[in-house]
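Participant: predicted model and sequence below, questions to follow.
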Amino acid sequence: MSTPPLPTHTDELGSLPHDFPFDPTHGYALPRLLAVKAPSGPDDFADFWRERHASALRVDTAPRIEGPWTTVDGVRVADVSYTSTDGVRIGGWLTVPVDGRVTQGCVSTHGYGGRTAPDSWQSPPGTATIWPCLRGLGTRSLLPGVPSHSAGHVLHGIGARESYLIGGCVADVWCAATALRLLVPETAGRMTYLGTSFGGGIGALALPWDDRFRAAGLTVPTFGNHPLRVTLPCTGSGESVRTRFAEDPSVLDVLAYFDAATAARHIEIPVHVGAAVFDPHVPPPGQFAVHNALAGPRELLVLRAGHFDHPGEPAETAALEEAQRQFLSRVDPVVPGPTV
């Protein structure tokens, strides 16, 4: 899974007509984006996440199929729920092939808009996929006292690394993987991950510490390079964080533990990244910081724009989804070692 040649149509990757009060490229052309670094992070960054992962693995997820199975877009679909850390019950969906032949599993997460149904066409054929609504979001995992809109959700509990809600969302991914393996045992050994925007950043934070995942696709990932991100205006959740930082710069001490680019330095599995040169919602330098920091095999598909309607968008989206399906289809299963 080597990195393919970079696109030669860089002349087409410049700014698009818009009416934002800022430049969604932030002045970064592709060569500069490919040079964005990741913060090294706190000395105990890895220890912090390994402890949280170990705690999540001890959770009795008690997954449950809720309601009848239906058939949509060539897969069987059912509502599902499971327990995550802090006793939070997470809702979502499970999709399995109609013929019942499962060759791999996938945890697929969503953007900050949440999710109202699974996007079953995104998974490779033969995949059993769990589609959780991460805590406080979507139609299935709303929580009392937790804002469901991105501006409030991204700040909830940000006063301390232990209470920051983003950490709970990462744990929801680990617990989703546990739930999927209990519901569909055939997924053990070939687990993948898909995440877009919010889900892309959450995935980068979750993947380094969980060896059940064999490959991943991250699209326009957020939470990359917080020290740079808080200097860049945007229309997404990062604007709330930028405003909070202006009021209290010490917030970066907490955010340092939740930097998707820092986490990417620890990801050694193959990862496909779709990153946009123009994006008003998630600043492109943060997206590319995640890709650039990946420690393992990686593939990059450069998008003309993210979170923005533009000419050619349907074809670009279709090409990205097909590239990630092909990428995840090449996942090698875990081969058990000899029994001693």
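Facilitator: Ah, there it is.
Participant: C-alpha only now, for contacts and for neighbours.
Facilitator: Will do.
Participant: now do the strands in the protein.
Facilitator: For the chain, the strands defined by DSSP state E cover 64-72, 75-83, 89-97, 104-108, 127-132, 191-196, 213-219, 271-278, 298-305.
Participant: which residue is the nearest non-sequential neighbour of the residue nearest the centre of the chain?
Facilitator: Nearest residue to the geometric centre of the chain (CA atoms, centre = their mean): Gly200, 2.2 Å. Nearest residue to Gly200 in three dimensions, chain neighbours excluded: Pro221, at 4.1 Å (CA to CA, 6 or more residues apart in numbering).
Participant: any idea how far the one you found is from Ala204?
Facilitator: According to CA to CA, to the nearest Å, Pro221 stands 8 Å off from Ala204.
Participant: one more structure, for comparison:
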Amino acid sequence: MASFVHDFPFDPAYGRTLDELLRIPAPAPPEDFAAFWTARHGEARAVDTAPEVGPAEEERDGVRLHGVTFTSVGGVRLGGWLALPAGGPAEHGFVIGHGYGGRRATGPDVPLPLPRAAAILPCVRGMGSRGLLPGVPDEAAGHVLHGIGSRDTYVIGDCVADLWCAASALQELLPELAGPGRLGYLGESFGGGLGALALPWDERFAAAQLTVPTFGNHPLRLTLPCVGSGESVRAHHREHPGVTEVLAYFDAATAAARLERPTLVAAALFDPSVPPPGQFAVYNALPGHRELMVLRAGHFAYPRIVAESAELTARRERFFGRWLGGA
């Protein structure tokens, strides 16, 4: 197991070895789990996203970055960025989720995993800098509890729908990327968990890469202290134990058990924000082609972070080159 000098009042490796992490299962789904998410997906696909693209804001790493807005479920208008190839048409498309905290106002990180690729990088509802919404907290501790009293009002379900609507907007803007199996998904932390929840139900995605995904194995997460959004959920659960019935519908590991598309997961052995047992539960549940890159740590600075980040970038490029490159 990974070990670092730190000042957290708990062990961010949670006493698990890699072998133990690779045996953590996904919780069983509620009986109507698939019906719930299929209905949510159908609602999102019926939205007229009416995307609008602004002028180019900058050009770097082989793409031009434009501001973009689109409509999601509930008539909510969201913003983000659209990355277009600097020269020539787009041959590949990506939807890219973000971590808790949203995206910087200075623009998203690129480059993309494949050349001649386009991407939409949405800010999901409540998250800055282009997804701010009145009444929805914009910081993780409050956001992760918004609407948690019911599966129908929980903000996490709406954020998943925001990703589906972002995919619709991208394919409307670039008809050459329309159709099933034409998109890839990238998501880290919060975006990784949302991706695991979103992808099983949407045939437009051919492959995905999830880095230190959150929301995996909620029953176990509720027993593990952390400094991320999970701690806010743990505190809420102590006062409202019935919330476990809602959380069961938003478990990324439970959803991953239905994700049959090729998926690359980067999971950490040590992570104070997203407990590694939950990350590995997502990977372990995947029934289709899966690849794992074990990181020494997540949400934590450590000596090999630059080298491991470069290795993950190379793995991501090879992975999407195999599963999306021929599209």
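Facilitator: Everything's here; your move. Everything numeric in this text was worked out from a predicted model, so none of it was measured.
Participant: if we can go back for a sec, OK, contacts around the residue mapped onto the residue nearest to the centre of the first structure from the second structure?
Facilitator: Under the alignment by TM-score structural alignment, Gly200 of the first structure pairs with Gly192 in the second structure. Contacts for Gly192 of the second structure (CA atoms under 8 Å, 6 or more residues apart in numbering) come out as Gly97, His98, Gly99, Leu186, Gln209, Leu210, Thr211, Val212, Pro213, Thr214.
Participant: and the counterpart of the fifth one in the first structure, what does it touch?
Facilitator: Which is Gln209 of the second structure. In the first structure, the residue matched to Gln209 of the second structure (TM-score structural alignment) is Gly217. By CA under 8 Å, 6+ apart, the contact list for Gly217 of the first structure reads Tyr193, Leu194, Gly195, Gly200, Val271, His272, Val273, Gly274, Gln324, Leu328.
Participant: next, count neighbours for the second one.
Facilitator: Here the number of neighbours of Leu194 of the first structure (other CA atoms under 10 Å) works out to 26.
Participant: contact partners for the counterpart of Leu142 of the first structure in the second structure?
Facilitator: Matched to the second structure by TM-score structural alignment, Leu142 of the first structure sits across from Leu132. Contacts for Leu132 of the second structure (CA under 8 Å, 6+ apart) come out as Arg125, Gly126, Asp138.
Participant: how far away is Leu132 of the second structure from Arg238 of the second structure?
Facilitator: For Leu132 of the second structure, the distance to Arg238 of the second structure equals 29 Å [CA to CA].
Participant: ok, the aligned partner of Ile90 of the first structure in the second structure - how many residues close by?
Facilitator: Under the alignment by TM-score structural alignment, Ile90 of the first structure pairs with Leu78 in the second structure. Number of residues near Leu78 of the second structure (other CA under 10 Å) recorded here: 25.
Participant: neighbouring contacts of stretch 164-172 of the second structure?
Facilitator: By CA under 8 Å, 6+ apart, the surrounding residues in contact with stretch 164-172 of the second structure are 41, 44-45, 47, 49-51, 70-73, 93, 95, 119-120, 122, 177-178, 198, 202.
Participant: cool, and stretch 279-291 of the second structure?
Facilitator: Here stretch 279-291 of the second structure makes contact (CA under 8 Å, 6+ apart) with 21-26, 196, 212-214, 216-217, 252-254, 256-265, 267-268, 292.
Participant: what subset of these is buried?
Facilitator: 21, 24-26, 196, 212-214, 216-217, 252-254, 256-265, 267-268, 292 (16 or more other CA atoms under 10 Å).
Participant: now, those residues that are in helices?
Facilitator: Leu21, Ala196, Ala252, Ala253, Thr254, Ala256 (DSSP state H).
Participant: please say which position in the first structure the third one maps to.
Facilitator: For Ala252 of the second structure, the aligned residue in the first structure is Ala260 (criterion: TM-score structural alignment).
Participant: report the contact partners of its match.
Facilitator: Gly201, Ile202, Ala204, Leu205, Thr222, Phe223, Gly224, Asn225, Val290.
Participant: mind running it again at 7 Å?
Facilitator: Neighbouring residues of Ala260 of the first structure by CA atoms under 7 Å, 6 or more residues apart in numbering: Gly201, Ala204, Leu205, Phe223, Gly224, Val290.
Participant: distance of the fourth one from Trp209 of the first structure?
Facilitator: If I follow you right, that is Phe223 of the first structure. Distance, Phe223 of the first structure to Trp209 of the first structure, by CA to CA: 17 Å.
Participant: what about these two, which has more around it?
Facilitator: Phe223 (27 against 20).
Participant: which stretches of the first structure form helices?
Facilitator: Going by DSSP H, the first structure shows helices at 30-33, 45-57, 150-153, 165-183, 198-206, 226-229, 237-247, 251-255, 260-264, 284-293, 313-329.
Participant: show the contacting residues for the closest residue to His98 of the second structure other than its chain neighbours.
Facilitator: In this structure, His98 of the second structure finds its nearest non-sequential neighbour in Gly191, 4.7 Å apart by CA to CA, 6+ apart. Gly191 of the second structure makes contacts with Gly97, His98, Gly99, as judged by CA under 7 Å, 6+ apart.
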